[in-house]
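Undergrad: For reference, the sequence and a predicted model appear below.
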Amino acid sequence: MAKSAAFGIVHIATSFGVGYALTGSLALAGAITLVEPLVNTVAHYGFDKAWERWAVPRRDAAVSPTDASALPAH
């Protein structure tokens, strides 16, 4: 848990630093720092849903281990 908390602080500081470097504004950098994790959370949820749908083989499409027609011929 300590490692996750420390990384969270690094992430926030990095986000703020990049925002400030790009805009030169403390207010905009702060807004970016607050908004970015919210947008990233929604994007991650959508990514997970897309991954489940397209990248992971579907159970109904998987070949049953008892399906003899799917076994290689000897």
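TA: Sure thing, it's come through. Numbers count the residues shown, from 1 in each chain.

Undergrad: C-alpha only now, for contacts and for neighbours.
TA: Will do.

Undergrad: ok, and residue 21, which helix or strand is that part of?
TA: Assigned by DSSP states H and E, residue 21 belongs to helix 2-23.

Undergrad: could you point out which element follows that helix?
TA: Following helix 2-23 in sequence order, the next helix or strand is helix 26-54 (DSSP H and E).

Undergrad: got another, please set it beside the one above:
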Amino acid sequence: MSTLKLFVHNHSSKGDQSFLKTITFAITHFTVAFTVAYLLTGDILIGSLIAMVEPAINTVAYFFHEKIWARHQRNTTANAMNLRQNTL
């Protein structure tokens, strides 16, 4: 617990709200996932399981999305540089 307090203390300066934003987003995401799953199934257990599993899967998907996006950005930049060199 002291590690968490230290982490929160170190990241709670006036200009850096990223940790707080991450926590509030996680709570919001869990709440929305649980609510949708519960409304669709009517089962609290299934709603809870989906609310816990979905963000984990989403995190892995986001990791690969970022890799693909970075490759696309590199290719776009390289193509623009090649085009510029060919027109000079």
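TA: On my side now, so go ahead. Not measured: the values here are computed from a predicted model.

Undergrad: if you line the two up, which stretch of the second structure does the helix holding residue 21 of the first structure fall on?
TA: Mapping helix 2-23 of the first structure onto the second structure (TM-score structural alignment) gives residues 20-41.

Undergrad: What's the match for residue 47 of the first structure in the second structure?
TA: In the second structure, the residue equivalent to residue 47 of the first structure is residue 65, according to TM-score structural alignment.

Undergrad: where's its match relative to residue 27 of the second structure, distance?
TA: 23 Å (C-alpha to C-alpha, to the nearest Å).

Undergrad: same thing with residue 67 of the second structure?
TA: 26 Å.

Undergrad: what does residue 71 of the second structure give?
TA: Counting by C-alpha to C-alpha, the gap from residue 71 of the second structure to residue 27 of the second structure is 31 Å.
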